[in-house]
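# Kindly generate the corresponding structure for this input.
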Amino acid sequence: MRTLDRLYIGGKTRMAQFINGLKRDESGVSSIVATVLLILIVVLLTAIFWDNLQKWFEDIWKRILGESI
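Predicted structure coming up:
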């Protein structure tokens, strides 16, 4: 039983130290923020120019299928 207790306490301590280290580490935060901002910009631009993009895609699709424009 003592061995199990020591293993449990050791594992719990290591996990707590690992989580505290993750909370203090801010090295990846700026890349995540930059990625989220880029995705937001792409979604907003798509929403703004949706009508133009839709017409453009329809024209391209008609050309691919060989339909007359």
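
# For the rest of this, base every contact and every neighbour count on C-alpha atoms.
Will do.

# residue ranges for the helices of this structure, please.
2-24, 29-48, 50-65 (DSSP state H).

# Save those helices as JSON lines, and put in mean neighbour count too.
Listed next are the helices of the chain as JSON lines, based on neighbours: other C-alpha atoms under 10 Å:
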{"stretch": "helix 2-24", "mean neighbour count": "11"}
{"stretch": "helix 29-48", "mean neighbour count": "11"}
{"stretch": "helix 50-65", "mean neighbour count": "12"}
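
# now the other sequence, so there's something to compare against:
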Amino acid sequence: MKMLDSLCIGAMVRMTAMKDKAKDFVKSQDGVSNVVATIIILLLVVMLIAVFWENLQEWISGMMDQIFGTTFDDSGL
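As a prediction, the model looks like this:
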């Protein structure tokens, strides 16, 4: 009987420790908000590039004209 009691008490102690570790793990999940913020920033950058795409093509063409002294065909961009 003593052996069963000690096994039961040991199992209860381990379960309580596991429950506390699970609670601490759930509370420490602050990294998820950082991932979401990074994805939102990337989406904003992509949207800004899409909005200003024509201006970027003109700017790149102007830069290439100045660098190489020739015209730059931006139809492939």
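
# care to give me the TM-score?
Once superposed, chain against chain, the TM-score is 0.59 (TM-score structural alignment, normalised by the length of the first structure); 49 aligned residues with a C-alpha RMSD of 2.2 Å.

# Residue 37 of the first structure maps to what in the second structure?
Aligning on TM-score structural alignment places residue 37 of the first structure opposite residue 40 in the second structure.

# Relative to residue 46 of the second structure, how far out is its match?
Separation of residue 40 of the second structure from residue 46 of the second structure (C-alpha to C-alpha, to the nearest Å) stands at 10 Å.

# next one: residue 3 of the second structure
Taken as C-alpha to C-alpha, the span from residue 3 of the second structure to residue 46 of the second structure is 65 Å.

# what does residue 69 of the second structure give?
Distance from residue 69 of the second structure to residue 46 of the second structure, by C-alpha to C-alpha: 30 Å.

# What of residue 58 of the second structure?
Residue 58 of the second structure is 18 Å from residue 46 of the second structure, by C-alpha to C-alpha.

# cool, residue 36 of the second structure as well?
15 Å.

# same check, this time on residue 28 of the second structure
31 Å.

# My read is that residue 62 of the first structure contacts residue 56, right?
No - if you go by C-alpha atoms under 8 Å, residue 62 of the first structure and residue 56 don't touch, sitting 10.0 Å apart.

# Give me the distance from stretch 35-43 of the second structure to the chain's centre.
On the basis of C-alpha atoms, centre = their mean, to the nearest Å, stretch 35-43 of the second structure sits 6 Å off its chain's mean C-alpha point.
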